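Visitor: 3D model of this:
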Amino acid sequence: MEDFFETHQLLRTLGKGRLGTVKLYKSSADPATDLTSYKAVKVIKRNDVKNSSMASRIFNEKKALAVVSPNPYTLSLGGTSKDEEHLYFIMSPILAGPIHKHFRAEVNGRFAYTRARFYCMNVISALLFMHGKGFVHRDVKASNVLLNESGYAVLADFGYAKNICEAEDGSRGEAKPTFTFCGTLHCMAPEVLQRKGHGFKADWWSLGIFVYEMMTGRPPWGYGVGGVEREQLERDIVSGEVAFEDGIFEGVGRSGRAFIEKLLVREEEGRMGSLEEFQGETFFETGEWKEKEGGGEGGEGGASFIEIGGEPPEFNREIGDLDVLEDLSGVAGGSEAFGNAFDGF
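Guide: This next block holds a predicted model:
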């Protein structure tokens, strides 16, 4: 990374997550108007990696990013690097901010039906591609869906992603349930919460929560902040009813309700989760799905790339970090925790 830091300028910090900080850099040799000159670098301090489980998550994130990068509705990984104190993920930056900041900035604190539908289709494309490569995301939520400079939704944060189709010899096998309790509670599928074992269908439950939140401005059972609220949220995930306000889910919104209800099915077997099912939904009757050949790693049986047609909705360009493309006035001029744990990173 030494060469990278010599040829790139630090512009600003884009965000800080559970493990790592994302910073925006620009190539010193390229003009500010060239988007390819910008890179988002996720920096992880080795000393923050406290155990082998956290180290495994970092490797899983790298593997997931490597296979989903050909899809335009996911983060694109340019490479990884490391030094004695840090690990680095180098990615294409997504600068228009997370979805939740956009719907909360709307007059009613929520998106119109057509706008929510468009972003939903973007995320469906990302998840179908990811699942086709054997990976489950396990943390689909509004704050992990970003808007890019063109107005498309991009699925981010693959820290909980896992390949559930990888056989012991490294080849692709059948999907096997995984039992890790992970994700964000208000978007967590019942089978994850109850530790019954989960697979790809857990992501589709989370998508249902995400779509509901875009259309109403809040998740169906709240965020579970505080002990009492958390306990109630856990009960609601397992057995609570979803309230659909007439003012939002009447008229054209009825198809949105029907779609959400087919995602928030507590038994995995009855929950929708295929392209054919999505294409048959009234919610998407005017949507454009264009199937293209997939790419990248992942072995045989790789996913097709689903391109979403139509123009992206207009959005508030003052949200996020798009201003950096026009105003560059903010340009600013350890030890290993597990020995060889990151060999091959």
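Visitor: contacts, neighbours, all on C-alpha from now
Guide: OK.
Visitor: quick one: the residue lying closest to H131 once chain neighbours are set aside from E84, how far?
Guide: Of all residues not flanking H131 in the chain, F200 sits nearest, at 6.7 Å (C-alpha to C-alpha, 6 or more residues apart in numbering). Separation of F200 from E84 (C-alpha to C-alpha, to the nearest Å) stands at 36 Å.
Visitor: now show me the structure for the sequence below, then we'll compare the two:
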Amino acid sequence: MASAAMHKLLHPHRSREENHPGQQNPASSHERQDSAGMERVREEEKHNLMQWEEQKHPLAPGQIQNQEQKHVGYSSEALRQEDFELIKTLGTGTFARVWLVRVKNVNNGDENKVFALKILRKTDVIRLKQVEHVRNERNVLASVAGHPFITTMVASFQDYDSLYMLLDYCPGGEVFSYLRRARRFNEPTSQFYAAEIVLILEFLHEQQGVAYRDLKPENILIDAEGHLKLVDFGFAKKVENRETYTLCGTPEYLAPEVIRNTGHGTAVDWWAFGILVYEFLVGQPPFWDQNPMKIYEQIVEGKVRFPSAMSEDARSLISGLCTVDTSKRLGNIQGGAGTVKAHPWFRQIDWEALYYRKVGGPIVPHLRGPADTRNFDEYEPEPANREKYTKEMSDKWDEHFRDF
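Guide: Got it, this is the predicted structure:
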């Protein structure tokens, strides 16, 4: 976080007095000081990025909550895109592109300290009416930075036409890819991954009041040690005890209350978690059809059909989670996530050891090194002629992006 000294460097006092002819212009002197000060801050931040890569470790829930003491999740006024070498595109969306990057001009031995840099063009964010989602994503990621199983937003920053989120890099790629290759996960593997997700949802719901709202295998990455990292917080929203009505998510994972538009809260994540556990064990979600409307009909009906080979404990857990009545849904009833953690299907899990990453992951990716990208697809280069961010847009929208 920016120290008091750094704050002064970033926000120096400017003289408002007019200069008389013949006097030295104090503004130019201030500008030189500003520039030198900002350069010092910038170099210090780049140095700290290299240190963080060596020191990163899970923070206790109380430490994550303390924004002043943790050194991640901050908004930087010094970092710029040109501080990073763009190595390869890791993913693209309708208004964002994620790059594998390394900090430029680093010391020997630091070349393998890489990050993921999410770049969002302001024009696209505005055109696609995603301003509120992007702000939610940035602010939620800042508040949860340091959790062992959520992608760490180390810093965010912006320039005239783009927004940036600097994230830790997960070289293992998507859980979805491993699941498709394996067809289904065995019960111990499914239990391990499911347990890490329980710890994520417990923290988001009970410490942050946040509904994630897009739980699916494509949004879960595997890191170098074989642990999960939840990514893409574009639909995440701080709801606390209120209900929200935005229709968002992926058809097979939508909860009945989202489809009915009766208002929803964090309970939607426990429904999606039940669908996810089913997909881990079976290889496909329980509600499926080529026609999304048919999927919605099946979800609202809420009848899960289990294969005969599935264990009784697994059926019991999924049935408790995929309950149409939210007042009876496991995870949403009194006791919250504790009721899920206490379920017999998780009887082998040591929750504290798991949280602090003392238990090895069941699938450890084979990697050539920290910057290996073999688990990510190839993407087309960015289109050359992009819509410009105009002064009119800047005047209207820059206030909305001040959090960055």
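Visitor: show me what contacts the residue positioned nearest the centre of structure 2?
Guide: With distances taken as C-alpha atoms, centre = their mean, structure 2 has V231 as the residue nearest its mean C-alpha position (3.6 Å). Residues near V231 of structure 2 by C-alpha atoms under 8 Å, 6 or more residues apart in numbering: 150-151, 219-221.
Visitor: and the residues you listed as a markdown table, adding neighbour count?
Guide: Shown next, in a markdown table, are the contacts of V231 of structure 2 (neighbours: other C-alpha atoms under 10 Å):
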| residue | neighbour count |
| --- | --- |
| I150 | 23 |
| T151 | 25 |
| N219 | 16 |
| I220 | 24 |
| L221 | 25 |
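Visitor: so which of those residues is the closest to L90 of structure 2?
Guide: Set against L90 of structure 2, the nearest of the contacts of V231 of structure 2 by C-alpha to C-alpha is L221 (12.0 Å).
Visitor: can you say which helix or strand has the counterpart of that closest one in structure 1 in it?
Guide: Counting by TM-score structural alignment, L221 of structure 2 corresponds to L146 in structure 1. Using DSSP states H and E, L146 of structure 1 maps to strand 145-147.
Visitor: the helix or strand following that strand vs structure 2, mean deviation?
Guide: Downstream of strand 145-147 of structure 1, the next assigned helix or strand under DSSP H and E is strand 153-155. The superposed strand 153-155 of structure 1 is, by mean C-alpha distance after the TM-score superposition for structure 1, a mean 1.1 Å from where its aligned residues fall in structure 2.
Visitor: how big is the offset of the strand holding L146 of structure 1 relative to structure 2?
Guide: Mean for strand 145-147 of structure 1 is 0.8 Å (mean C-alpha distance after the TM-score superposition for structure 1).
Visitor: all helices for structure 2, in order.
Guide: Here structure 2 has its helices, by DSSP state H, at 4-10, 26-55, 61-65, 122-127, 131-144, 175-182, 187-202, 256-260, 267-282, 292-301, 312-321, 337-341, 351-355, 391-397.
Visitor: of these, which stretch is the most buried?
Guide: helix 267-282 (a mean of 24; mean count of other C-alpha atoms under 10 Å).
Visitor: what's it packed up against?
Guide: helix 187-202, strand 210-211, helix 312-321 (3 or more C-alpha pairs under 8 Å, 6 or more residues apart in numbering; DSSP states H and E).
Visitor: can you rerun that using 6 Å?
Guide: Helices and strands in packing contact with helix 267-282 of structure 2 are listed as helix 312-321; criterion 3 or more C-alpha pairs under 6 Å, 6 or more residues apart in numbering; DSSP states H and E.
Visitor: returning to what we had before: next, work out how far apart the match of L221 of structure 2 and G224 of structure 1 are.
Guide: 23 Å.
Visitor: go on, E267 of structure 1?
Guide: Taking C-alpha to C-alpha, one finds E267 of structure 1 at 22 Å from G224 of structure 1.
Visitor: over to T7 of structure 1?
Guide: Taken as C-alpha to C-alpha, the span from T7 of structure 1 to G224 of structure 1 is 45 Å.
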